[in-house]
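S.K.: Here is a sequence with its predicted model. Questions after.
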Amino acid sequence: MRATTLAILLGTTAAVAGFPSAATAQDRPDQKAFFEIYKELVETNTTLSVGSCTQAAAQIGARLKAAGYADSDITYFSVPDHPKEGGLVAVLKGSNARMKPMLLLAHLDVVEAKREDWTRDPFKLVEDGGYYYARGSTDDKAQAAIWSDAMIRFKTGGYHPKRTIKLALTCGEETTFAFNGAEWLAKNKPDLIAAEFALNEGGGGLLTEQGERKTLFLQVGEKAAQNFTLLATNPGGHSSQPTPDNAIYQLSDALKAVQGYEFPIRFTDTTRAFFAGNAAAQPGPMGDAIKRLLADPTDTAADAVVSANKTFHSVLRTTCVATLVNAGHAENALPQRAIANVNCRIFPGETVDATLAKLKELAGDKVTVTANQPIRPTAVPPTLDPKILGPAKTVAAKHFPGVPILPMMSTGATDGVFLEAVGIPVYGVPGMFIASDINRAHGLNERMNVKSLYDGRDYLFDVVKAYAG
């Protein structure tokens, strides 16, 4: 679930003109080998409805074995009631037992895609106009292919890292109610994925409308996604004799109360650094308002200016929004039932229970509020660790000179929340630049900029080696 914060258009950050064309992006033999991994992965349907992550994991496992990994280096996992939602963990042993392992995380599953809605077959990789088009071309099979390719290149190239490198390819990230491989590993096989830190999706880079590199983002923290049900019930009756006690009106009043409530502003070290960078980059009323808000989070006038940017608004606080409504049973009857789903993105450190308590308070005594299963863990913000930020910036200066890196907190959610719950800090790596439309991830005609993919692959290969030693 590629982080929506990447859609921010920062006003005065550096750009690199003359972004190279896609024509030269696949010339090297190693790039052609990578493309075969990427193509096979993208064209393997891994939707929840008809696809198989287990098949995709087996294909990657076969490639790892062909590269020289032993059976003991590769662990496949699934559960009997979800046989097609499996994944794998692969291990490249390090030479220094005193260094804790690092984990490369990516999810294999993709959002559903209907052929009749797409311009092209969503499960056939097509290159057109400097882009690869297909479901999962960005989210998250680009990352999964890059990590898998790196593990293969490490083995075939004779690279011996000091730090053990682990790869986890999982299923279930895109669907709340699906079997989630990252959660299963964290709960059932924590030793298998134990690591000092994990590198995941969520970071990246932003391209201008002209295709110029604008900003790199390192994701340091994310919100926790949680759904809640609001329910109003009533005996109902004939619509010719209405009463004030109406389930639809009661639910409407509760939803309006939720709409009108602003959760308090919170800052983590990451979001404080993020806004400080934006204040410096945006002179004028916005930059001034950000500075005032950093100094005083209760400054409502500054909040009004900053929160006019919908992404800034969401980075500042927990948000809750109605996403589904169903009410009534007949056009000539008073409603007996009115129900709504409210989707909340909970700020790191804040809990589901506290959010539920606030929603109950807002809804009043005529509407019941419950937290939907599954209950997500409390989001734990990683630290702005120089051991993580330093190599990311150093390697970026080589690959993307002149492009600044900002730490950010995602307003979305990834599988990182499950690893953080068992003590593994998770960072969304920069490297792959995308357009302001988030490469249409989750939507129609999802696409990946060809040059960005290969440049990102080179960057991420080097940055993993920088961390591994």
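M.R.: Sure thing, it's come through. Numbering: from 1, shown residues only.
S.K.: From now on I want contacts and neighbour counts done on CA atoms only, so please keep to that.
M.R.: OK.
S.K.: Just list what the longest helix seen in the chain packs against, helices and strands only.
M.R.: In the chain, ranked by residue count with DSSP state H as the criterion, the top helix is helix 450-468. Applying 3 or more Cα pairs under 8 Å, 6 or more residues apart in numbering; DSSP states H and E, one finds that helix 450-468 makes contact with helix 141-156, helix 386-399, strand 433-434.
S.K.: most tightly surrounded among those?
M.R.: Comparing those by mean neighbour count (mean count of other Cα atoms under 10 Å), strand 433-434 ranks first with a mean of 26.
S.K.: now the helices for the stretch 151-300 of the chain?
M.R.: 181-188, 190-193, 247-260, 269-281, 285-295, 300-306 (DSSP state H, counting those that start in this stretch).
S.K.: ok, back up a step: name the residues that touch the longest helix of the chain?
M.R.: Here helix 450-468 makes contact (Cα atoms under 8 Å, 6 or more residues apart in numbering) with 20-22, 25-26, 31, 102, 130-132, 142, 146, 150, 161-165, 388, 391-392, 395-396, 399, 429, 431-434.
S.K.: now it, how far from the centre of its chain.
M.R.: Averaging C-alpha positions (Cα atoms, centre = their mean, to the nearest Å) puts helix 450-468 19 Å from its chain's average.
S.K.: Put this next to the first one:
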Amino acid sequence: MAEDVVDLCAALLRFDTTNHGRGESAGEREAAEFVAAHLDAVGVPATVLEPAPRRGNVLARVPGTEPDLPALLVQAHLDVVPADAAEWSVPPFAGVEHDGYLWGRGAVDMKDMIAMVLAVLGGWSREGRRPRRDIVLAFVADEEDRGEFGAHWLVDHHADFFAGCTTAIGESGGFSYPVGGHRVYPVGTAERGTSHLRLTATGRAGHGSRRNDDNAVAKLLAALARVAAIEHPVRLTPTVRAFVERVGAALDVPVDLADVDATIARFGPAARLVENTVRNSVTPTVLRAGYKVNVIPGSATADLDVRTLPGTVDDLLASIDAALGPDVRREFLADEPPVQAPIDSPWFDAMAAALRAEDPGAVVVPYCLGGGTDAKAFTRLGIDCYGFAPLSLPPGYDYRAMPHGVDERVPVEGLRFGTRVLDRFLSS
């Protein structure tokens, strides 16, 4: 059985766990069984649960030496987004090591994290070590779609398994990001909410050659134009404010919270980490109307990808409703609220300390994710969720282009660094 983190990650990458969405998936079963077998082999009994055929989830608990302490949840997902082999330099499910990188779909999103956790547990088993507190493990299906076969299903049907967990770590945080000669490590302490909306306009169907002042398509397009014209004000959440202030201090850049856009513009590459999280956003993504060019349809629909910051949801929806007017109705396709965990907490301090122990120059800052993760499911149980899947990344490596991108890969030395950081954090 593989013990080295690189071998573990390569083995995981060779399982095709492609999630096509809409319930269509290659399935996580074989990857889940591999993970469960590895856990069993290092003395951590694991359970595989399938809410639907082949949609495997792995649950396990590592007993701590002080079981009265609150437990920590470590959560990661087994599924990956599709990869077109014709676009890749290497086969996306070959788990190839080349030029100091391990290549494959899921290399950073997020089979690397699973491999690092397994490597840490393997080391503990060989050395006879245990963590202070119970570590609860959830390696889940379906994160790349709606979580109905993964995290959300587990929260709905197996909440008792997470009893005692007050804090969780998961994806999207703890990676190094070069900025102005510094290595910034953003730790996820918040996520924007995800509200997918469908707009529907109705009108009078008829022949395309005839005058029609009750045209559903025209109504919808006018409403979309008004929605797109909404000016979203800067809303500084505690996480984003702390990010701006701490990055500004590290870079010796003047911070003007009255003009956040100008401040962020002076951050160089670090601007990409924050520019999408100082405001809400409303993005039209899908249009549907009509079936024949000379027929005016009786209805037209549009889908909106709406991302919301903590404390802003009601105001944003009110502004959308005002823009839509009386002729267009809206409904939720998905509605997941924003996530926020404490910044000034022993947990954040422990993550920062583990990073600095391996990289004394690390500038550790809180970070708000523009998108979403399974943290939105586990937050429903009252668990504070952090993005902490540590990696050390070499110069010129564009981490943000890797998830869901072509030629996804993770640096081998970055994996080893992340394993050491996780060992320090989980042990203490």
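M.R.: Done, it's in. Quantities reported herein were computed from a predicted structural model and do not represent experimental measurements.
S.K.: Fetch the TM-score of the aligned pair.
M.R.: Once superposed, the chains reach a TM-score of 0.89 (TM-score structural alignment, normalised by the length of structure 2), with 415 aligned residues with a Cα RMSD of 2.5 Å.
S.K.: Could I get the full set of strands for the stretch 51-200 of structure 2?
M.R.: In the stretch 51-200 of structure 2, the strands defined using DSSP state E, counting those that start in this stretch lie at 57-62, 71-77, 96-98, 101-103, 135-140, 165-170, 177-179, 182-191, 193-202.
S.K.: and residue 410 of structure 1, which of the helices of the stretch 151-300 of structure 1 is closest to it?
M.R.: helix 269-281 (9.6 Å; Cα to Cα).
S.K.: list the buried ones in stretch 397-410 of structure 2?
M.R.: Across stretch 397-410 of structure 2, burial judged by 16 or more other Cα atoms under 10 Å covers 399, 402, 403, 404, 406, 407, 408, 409, 410.
S.K.: Next: stretch 264-284 of structure 2.
M.R.: Within stretch 264-284 of structure 2, the residues that count as buried by 16+ other Cα under 10 Å are 264, 267, 270-271, 273-274, 276-282, 284.
S.K.: Most widely separated two among those?
M.R.: The widest separation within those (Cα to Cα) is 29.0 Å, between 267 and 284.
S.K.: returning to what we had before: need the helices and strands packed on helix 450-468 of structure 1 in TSV with distance to residue 295 of structure 1, can you?
M.R.: Conversion of those to TSV gives the following (distance: least, Cα to Cα, whole Å):
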stretch	distance to residue 295 of structure 1
helix 141-156	38
helix 386-399	25
strand 433-434	32
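S.K.: Now do the same for residue 329 of structure 1: its match in structure 2.
M.R.: Under the alignment (TM-score structural alignment), residue 329 of structure 1 pairs with residue 291 in structure 2.
S.K.: does that match belong to a helix or a strand, and which?
M.R.: Using DSSP states H and E, no element contains residue 291 of structure 2; it sits outside every helix and strand.
S.K.: tell me the contacts of it?
M.R.: residue 297 are the contacts of residue 291 of structure 2 under Cα under 8 Å, 6+ apart.
S.K.: any idea how far the residue lying farthest from the centre of structure 2 is from residue 240 of structure 2?
M.R.: Most distant from the centre of structure 2: residue 210, at 49.4 Å, with distances by Cα atoms, centre = their mean. Note on residue 210 of structure 2: its distance to residue 240 of structure 2, by Cα to Cα, to the nearest Å, is 53 Å.
S.K.: and if you look at residue 186 of structure 2?
M.R.: Distance, residue 186 of structure 2 to residue 240 of structure 2, using Cα to Cα: 11 Å.
S.K.: go on, residue 356 of structure 2?
M.R.: The separation that residue 356 of structure 2 has from residue 240 of structure 2, given Cα to Cα, amounts to 22 Å.
S.K.: do the same with residue 284 of structure 2
M.R.: Taking Cα to Cα as the criterion, residue 284 of structure 2 is separated from residue 240 of structure 2 by 25 Å.
S.K.: Equivalent analysis for residue 18 of structure 2, please.
M.R.: Using Cα to Cα, residue 18 of structure 2 is found at 33 Å from residue 240 of structure 2.
S.K.: swap in residue 329 of structure 2?
M.R.: 33 Å.
S.K.: and what of residue 375 of structure 2?
M.R.: Taking Cα to Cα, one finds residue 375 of structure 2 at 18 Å from residue 240 of structure 2.
S.K.: again with residue 80 of structure 2
M.R.: Between residue 80 of structure 2 and residue 240 of structure 2 the computed distance is 29 Å (Cα to Cα).
S.K.: These two: who's more crowded?
M.R.: Between residue 80 of structure 2 and residue 240, counted using other Cα atoms under 10 Å, the more crowded position is residue 80 (30 against 23).
S.K.: residue in structure 1 matching that one?
M.R.: Looks like residue 80 of structure 2 aligns to residue 110 there (TM-score structural alignment).
S.K.: Run a quick neighbour tally on the closest residue to its match other than its chain neighbours.
M.R.: Closest residue to residue 110 of structure 1 apart from its sequence neighbours, by Cα to Cα, 6 or more residues apart in numbering: residue 47 at 5.3 Å. If you count neighbours by other Cα under 10 Å, residue 47 of structure 1 ends up with 23.
S.K.: Next, residue 47 of structure 1: secondary structure please.
M.R.: Secondary structure, DSSP: H, G, I helix; E, B strand; the rest coil: residue 47 of structure 1 is coil.
S.K.: what sits against it?
M.R.: 109, 110, 111, 112.
S.K.: Give me the aligned partner of it over in structure 2.
M.R.: Aligned against structure 2 by TM-score structural alignment, residue 47 of structure 1 finds its counterpart in residue 18.
S.K.: returning to that earlier point: which one of the strands of the stretch 51-200 of structure 2 lies closest to residue 244 of structure 2?
M.R.: Closest among the strands of the stretch 51-200 of structure 2, using Cα to Cα: strand 182-191, at 11.5 Å.
S.K.: Start and end of stretch 60-78 of structure 1, how far apart?
M.R.: One end of stretch 60-78 of structure 1 to the other measures 15 Å (Cα to Cα).
S.K.: So the most centrally placed residue in structure 2 versus residue 324 of structure 2, what's the distance?
M.R.: In structure 2, the residue lying closest to the centroid (Cα atoms, centre = their mean) is residue 373, at 3.4 Å. Taking Cα to Cα as the measure, residue 373 of structure 2 falls 29 Å from residue 324 of structure 2.
S.K.: Could you do residue 192 of structure 2 as well?
M.R.: To residue 324 of structure 2, residue 192 of structure 2 is 23 Å away according to Cα to Cα.
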